[in-house]
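Q: sequence first, predicted coordinates after that:
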Amino acid sequence: LKRGRKPSEDSNSIHIKEDKTRFTKGFDRILIIYEQVLEKSLAKPLVVVSITLVLAALAVLAFYNLPKGILPETEPTAVEYRINLPGNTSLLTARESAASLVQLINSSVGAENVLAMGGYTDQTNLARVAKEGLNKFTIRVPISNPEQLERTDNLVNSYISERNGWTMESLGGGNIFSTFFGQSDAPVLFRFVGMDRTFSEKGAVALDDFLLSNGIESGIRKQYPEAVKTYQIRFNNSQLLRYGLTEQSVTEFLESRARGSFVTEWNREDESIAIRLFSSSVREFDPTTVNLTVNGRNIPISEVAEINLADEPEQLERIDQTPVLSYFSNITLTDWWWNKDKISELIRDFTRQTGLQVRIGGSALQVDSLLRDMMTLLGISLILIYIILSVQYESLKYPALILFAIPFAWIGSLIMLVLVDNSLNTLSFMGILILTGIAVNDAILKVDFMRRYLEETGDVGQAIRMAGKHRFRPVVMTTLTTILGLIPMLIPYGDGYEFRFALAAALIGGMITSTLLTLFVVPVLFQFTHRNYVPTQIESFENSKIVSD
């Protein structure tokens, strides 16, 4: 009034100053609720601790039950099958068989753009080369829905089962990394090392019985069961000398009859391709009925060699130049996770008893190594963060309180992965690793302001309440902006969205629980660690000065 303002104008200016948006009013109501709940939490800390322990137990249970893998499981848009024909099948026969199966799939399932590939490709990927051959072809069928996938799978299985000597391996739909790394191995493989394949095959049967007697159902079976019909030739040196023949001349003659007569070579860049002439009317070749022409005389080949029909493995395996024989097993990733020490010890006992060296391989070991490496990185991150905070606060107590927020983030990540039906893989573990640095931000705000208010007031309860009131909005807004920025990554749009989804789900779940538990558990821990706190004389003097002022 002294300045010439009217009461109406003065009241109007006050009304404008206190005007708030709906969002601000809503936030204020949430803050009031938070302060009330915080008061109850400080009065009954055991309730907060109990809830935290329950969530931690659920997170541990989720960790053990979550599917584990190197990469997230993707929804296949196509399904692939590798068809293995008998080992002596020619490329022409394999091509005709592939065309017949493609036609059947087109007519029965209604799939379009079915792709069949056989023979050898120009790919240098070793994983591809090991799966190729003249008697093999791969069928890729585009899939639009789960029902079509089931019908295609039943059709191909029925088609293969009706043909003697044919085998089929389902390759699934693959993912974007399979082009570079090939298909992953089975969870657990047993590789028998040694030159004697017969001895290794007997050892595989003995190992299956040994594991079963110790409570492990392995169900081992050959990784490459395909065999080739071969003729084993044992030459009679005295008869060869009698007729003036050599082993090489007889071998070349049989090869020309079986593969065609060599005509010339076609040179393409650094590749040399043999051109052979053979009769299309002769589909099968029996060397036991062949006659050799020597000096105008027809001599049965049985005169100079003994020929026997035998089965030989189509594919010979070597690891580090060592011959091995690989066997699949029914041991899943979960079984290996719980029983890896027992299985490893049983394999060592089996080796000591039989003298047969057995190596364990498969994707389960890769996942186990991945998890161990990730946990090591998490430990290093915790140590680095603790050192930095200790230097900053010149204390070991406050950094420890801040680090409590990191396990809170892990709890939310694991529970969120279960809720969204995802797996613990490289991408989700990367999200957990990123949370190690993000989750401490909220805790730093809370602990730092509680420490400052405590030094100013000397009252632990008042310091906690003031920090809760003044730091509630920054903590919640930081979390909300982070979560809103990650939500688009959860949208199932575009190829490979599963990889974005796994990373975003781990981050969002961790941010939610880290914020909630930081708002309630950290104050409770702060109150507990300062229950015997006594203000210093300087602080008491400053407080009394403030009161007197």
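A: Now that the structure is in, tell me what you want to look at.
Q: all contacts plus neighbour counts: C-alpha atoms, from now on.
A: OK.
Q: next, the residue nearest to the spatial centre of the chain: secondary structure please.
A: Against the mean C-alpha coordinate of the chain, by CA atoms, centre = their mean, the closest residue is residue 70 at 1.8 Å. Per DSSP: H, G, I helix; E, B strand; the rest coil, the local secondary structure of residue 70 is coil.
Q: can you count the residues close to the nearest residue to it once chain neighbours are set aside?
A: Ranked by CA to CA, 6 or more residues apart in numbering and with sequence neighbours excluded, the top spatial neighbour of residue 70 is residue 425, at 5.1 Å. Using other CA atoms under 10 Å, residue 425 has 23 neighbouring residues.
Q: do residue 150 as well
A: For residue 150, the neighbour count with other CA under 10 Å is 12.
Q: what's near enough to touch it?
A: Residue 150 makes contact with no residue, according to CA atoms under 8 Å, 6 or more residues apart in numbering.
Q: what about it, which helix or strand?
A: Residue 150 is part of helix 146-161 when elements are defined by DSSP states H and E.
Q: name the residues of that helix that are buried.
A: Judged by neighbour count using 16 or more other CA atoms under 10 Å, the buried positions of helix 146-161 are 148, 149, 152, 153, 155, 156, 160.
Q: ok so, going back, does the residue nearest to residue 70 touch residue 68 like I think?
A: Yes. The criterion here is CA atoms under 8 Å, and residue 425 meets it with residue 68 at 5.9 Å.
Q: and stretch 187-195, how far from the chain's centre?
A: Relative to its parent chain, stretch 187-195 has a centroid offset of 22 Å by CA atoms, centre = their mean, to the nearest Å.
Q: an error on my part: the question was meant for stretch 353-371.
A: 17 Å.
Q: picking up where we left off before, now the element after the helix holding residue 150, going C-ward?
A: The next secondary structure element downstream of helix 146-161 (using DSSP H and E) turns out to be strand 167-172.
Q: ok so residue 533 is a strand residue?
A: No. The assignment for residue 533 by three-state DSSP gives coil, which leaves it out of any strand.
Q: for it, give its distance to residue 346.
A: Plainly put, residue 533 is 57 Å away from residue 346 if you go by CA to CA, to the nearest Å.
Q: higher neighbour count, the two?
A: Summary of the neighbour comparison: residue 533 and residue 346, criterion other CA under 10 Å, with residue 346 having more neighbours (17 against 13).
Q: what's next to stretch 435-453, contact-wise?
A: Counting by CA under 8 Å, 6+ apart, the neighbours of stretch 435-453 from elsewhere in the structure are 378, 381-382, 385, 398, 401-403, 405-406, 409-410, 462-464, 466-468, 471, 475, 507, 510-511, 514-515, 518-519, 522-523, 526.
Q: what count of nearby residues applies to residue 216?
A: Counted with other CA under 10 Å, residues neighbouring residue 216 total 18.
Q: tell me which element the residue lying closest to it once chain neighbours are set aside is part of?
A: Closest residue to residue 216 apart from its sequence neighbours, by CA to CA, 6+ apart: residue 343 at 7.9 Å. Of the helices and strands defined by DSSP H and E, residue 343 is found in helix 333-354.
Q: now that helix: buried residues?
A: In helix 333-354, residues buried by neighbour count (16+ other CA under 10 Å) are 333, 334, 335, 336, 340, 343, 346, 347, 348, 350, 351.
Q: then this one, side by side with the first:
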Amino acid sequence: MATAFLTLMLVSLGMTVFFVPPLIATNSSVFKPKVAGTRLLWKILLYHRRFPVGGLTAAAVLTLLVPFAFFHLPKGFSEGIEDPIIFAQVEFPSGTQAAFVDSRLSWLSSEIAAIKGVERVESMARRTKGTLSVRFNPKRISRVELEDLLDEYNDFLYQGFLFVHDRGSTAKEIVIDLIGPDDRYLRVAARRLAAQFSAQSWVRQSVLHFKAGEPRLILDIDHSRAQAAGVDPAVAAASLRWGLFGPVIVKWIDAEGEMDVRVMGSEELFNDVSSIRKSGVINDRGQYVSLESIGNFETSTEPGRIYRLNRQRSVSMSIQTTLPSLDAIVQNVETVLANFPLKKGHGFRIDPALERSTKQYRLLGFSLVIAAFLVFLILAAQYESLTAPLIIILSIPVSLACPLFVLTITGSSLTFPSLVGMIVVTGLVVNNTILLVDDMLFQRKKYGGISTWQALRHALRKRFRPLVLTTGSTLLGLVPLFLSWGAASGMLHKLAFTVFWGILGSALAALFILPGVFLFFPALTKRWPELSKS
């Protein structure tokens, strides 16, 4: 983006230097139309002459309000290019086979594909869960409407639960990791924490990023009883394993891989837990011995998948919130976590995206200050003075106050595209003030020791029409960005919004505020005749 703006400025400068002068020179008759708005301009000048303190006060107030608004405006979270696609996940109970998951996803995909505006549905089924990707046309159905329709399928999804990842622009997903040595305790604590978050009004839903382990049946063999019954524990284990999974009689190997060929018995012999308990083995004397007679059966749960974060055991969960402000999200999440007790040696890790976003806002704010300082250095080198650039640079905070004010009254958040737009505006808004200062220097050089009022009057009258034309053409050039749509439309709209109000604010500042500063501090322009001589 920065490269595009730089190229645009260089092309504009080249056309101004090499193409515009020949075109003007070839025009034999110069037509000077009557300046529109002369009466309005004269009223503005008379107001500034009578009440110069008004412009100065407005400039001072707006300059002080800009940093205040920057730090206190709510900052948006996770702004950027938004693709017209929704990712959803369907969870099923532990032990659910992939074939059953695929059958449910097949039905669900056909139902979603029939929704008006949905262009394509892709699914992938695995054991206990499946994923969906839904591509839609934002002109026919909005992201929020489609997400609400997907939520309604939970009432018809047998034994399944569907949830949507990162719910568009109305909800943000925050990941929270629980870290500690006790994996079982972490899972229990994560469930309690998810329930506590779900009770908050600002949380849309809570999602656990782990599943309960699959149930298991354990046979604890009593060696003394097994020896008395003439059963070798290893033989008993092998017999039970063969009965459940079948022995491998051959390995089939081809170009696609390796596959075990097993011999299976009747599934009715081991179709439930009770049939396994009643099963048995043949001892060394050829007698049938039940497994319950040589050991004890116990039921428990598999530990499931073990997750690690920075070499520590961890589990994670996420919440989806409708809060638009980054500061409000951080404050609310930290409040809930501060009131949630954990065992010693366990802790939380909040989504690193929150910290990254905060740092990015600080970096962009610092870039805005650097941009204004660089503009000041360039102007100071060109004018060989500090007073003229000082008044010119004053137009930057006064102009930025306009988009910040509109964001405040509309209840909008400060976003990354908005800050990028402010950095762009920093280099554009000084143009109107440069026109006034440059023409005032010309009037001082041409007429000698004229007063600041006379120089300002001539400059405003001469530059009023170019100021209106350049401002109007720039604002009209931003209209296509407002009308754009697609993956990056949200970012372009916010960028155009900031530049639009910033350019408009610069024109208003050049007419209604900065002339008052010139007239209130005429001493600032005392050395301008010397500057004009150079």
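A: Okay, I see it. Here the structure is a predicted model, which means the values were calculated and not measured.
Q: TM value for the aligned chains?
A: Once superposed, the chains reach a TM-score of 0.71 (TM-score structural alignment, normalised by the length of structure 2), with 492 aligned residues with a CA RMSD of 5.0 Å.
Q: who touches the residue opposite the residue nearest to residue 70 of structure 1 in structure 2 once aligned in this structure?
A: For residue 425 of structure 1, the equivalent position in structure 2 is taken to be residue 415, counting by TM-score structural alignment. Contacts for residue 415 of structure 2 (CA under 8 Å, 6+ apart) come out as 75, 76, 77, 79, 494.
Q: buried ones in stretch 234-248 of structure 1, by neighbour count?
A: Residues of stretch 234-248 of structure 1 classed as buried under the neighbour-count rule (16+ other CA under 10 Å) are 235, 240.
Q: then stretch 240-250 of structure 2?
A: Judged by neighbour count using 16+ other CA under 10 Å, the buried positions of stretch 240-250 of structure 2 are 240, 242, 243, 244, 246, 247.
Q: contacts for that stretch next, please.
A: With CA under 8 Å, 6+ apart as the test, stretch 240-250 of structure 2 has contacts from 260, 261, 262, 263, 264, 265, 270, 280, 281.
Q: restricted to strands, list these.
A: When DSSP state E is applied, the contacts of stretch 240-250 of structure 2 are split such that 260, 261, 262, 280, 281 fall in strands.
Q: hang on, the earlier thing: what does the residue nearest to the centre of structure 1 align to in structure 2?
A: The alignment partner of residue 70 of structure 1 in structure 2, by TM-score structural alignment, is residue 78.
Q: what's the counterpart of residue 400 of structure 1 in structure 2?
A: Mapped onto structure 2 by TM-score structural alignment, residue 400 of structure 1 lines up with residue 390.
Q: may I see the buried residues of the helix or strand encompassing its match?
A: According to DSSP H and E, residue 390 of structure 2 maps onto helix 387-393. Of the residues in helix 387-393 of structure 2, those with enough neighbours to count as buried (16+ other CA under 10 Å) are 387, 388, 389, 391, 392, 393.
Q: and those as TSV, adding distance to residue 56 of structure 2?
A: As requested, the buried residues of helix 387-393 of structure 2 are arranged in TSV below (distance: CA to CA, whole Å):
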residue	distance to residue 56 of structure 2
387	15
388	16
389	17
391	11
392	14
393	14
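Q: residue 301 of structure 2: which of those is nearest?
A: When the buried residues of helix 387-393 of structure 2 are ranked by distance to residue 301 of structure 2 (CA to CA), residue 393 comes first, at 69.2 Å.
Q: which two in the buried residues of helix 387-393 of structure 2 are spaced the farthest apart?
A: 387 and 393 (9.9 Å).
Q: for the aligned partner of residue 505 of structure 2 in structure 1, give me its contacts.
A: Structural correspondence for residue 505 of structure 2 with respect to structure 1 (TM-score structural alignment): residue 513. When the contact criterion is CA under 8 Å, 6+ apart, the partners of residue 513 of structure 1 are 408, 409, 411, 412.
Q: ok, and those in structure 2?
A: Among these, the contacts conserved in structure 2 (both residues aligned by TM-score structural alignment, their matches' CA atoms under 8 Å) are 408, 409, 411, 412.
Q: just among these, which is most surrounded?
A: Of all these, residue 409 has the most neighbours under the rule other CA under 10 Å, reaching 29 neighbours.
Q: by contact count, what packs against the strand or helix carrying that one?
A: Secondary-structure assignment from DSSP H and E places residue 409 of structure 1 in helix 405-419. Using 3 or more CA pairs under 8 Å, 6 or more residues apart in numbering; DSSP states H and E as the contact criterion, the elements in contact with helix 405-419 of structure 1 are helix 45-65, helix 426-457, helix 497-529.
Q: return the most buried member of those helices.
A: With neighbours defined by mean count of other CA atoms under 10 Å, none of these is more surrounded on average than helix 497-529, at a mean of 23.
Q: quick check: angle from that helix to helix 405-419?
A: Taking axes from the mean of the first three to the mean of the last three CA atoms, to 10 degrees, one finds helix 497-529 of structure 1 and helix 405-419 inclined to each other by 140 degrees.
Q: and helix 497-529 of structure 1, how far from structure 2 on average?
A: Average distance, helix 497-529 of structure 1 versus aligned residues of structure 2 after superposition (mean CA distance after the TM-score superposition for structure 1): 2.2 Å.
Q: next secondary structure after that helix?
A: Once helix 497-529 of structure 1 ends, the next helix or strand along the chain (criterion: DSSP H and E) is helix 537-548.
Q: give me the buried positions along that next one.
A: 539, 540, 543.
Q: for the stretch 151-300 of structure 2, what spans make up the helices?
A: Counting by DSSP state H, counting those that start in this stretch, the segments of the stretch 151-300 of structure 2 that form helices are 183-198, 223-228, 233-245, 273-278.
Q: dump the ones you listed into CSV; add distance to residue 359 of structure 2 as well.
A: What follows is the helices of the stretch 151-300 of structure 2, written out as CSV (distance: least, CA to CA, whole Å):
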stretch, distance to residue 359 of structure 2
helix 183-198, 26
helix 223-228, 64
helix 233-245, 55
helix 273-278, 56
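Q: to residue 406 of structure 2, which of those helices lies closest?
A: Distance to residue 406 of structure 2, taken as CA to CA, is lowest for helix 183-198 among these, at 33.6 Å.
Q: against which helices or strands is the closest one packed?
A: Using 3+ CA pairs under 8 Å, 6+ apart: helix 183-198 of structure 2 touches strand 172-179, strand 203-208, strand 312-321.
Q: tell me what the shortest one is packed against?
A: Under the contact criterion of 3+ CA pairs under 8 Å, 6+ apart, strand 203-208 of structure 2 touches helix 183-198, strand 312-321.
Q: pick the most deeply packed of the ones you listed.
A: strand 312-321 (a mean of 21).
Q: which ones are touching the aligned residue in structure 2 for residue 497 of structure 1?
A: With TM-score structural alignment as the criterion, the equivalent of residue 497 of structure 1 in structure 2 is residue 489. Shown in contact with residue 489 of structure 2 (CA under 8 Å, 6+ apart): 81, 481.
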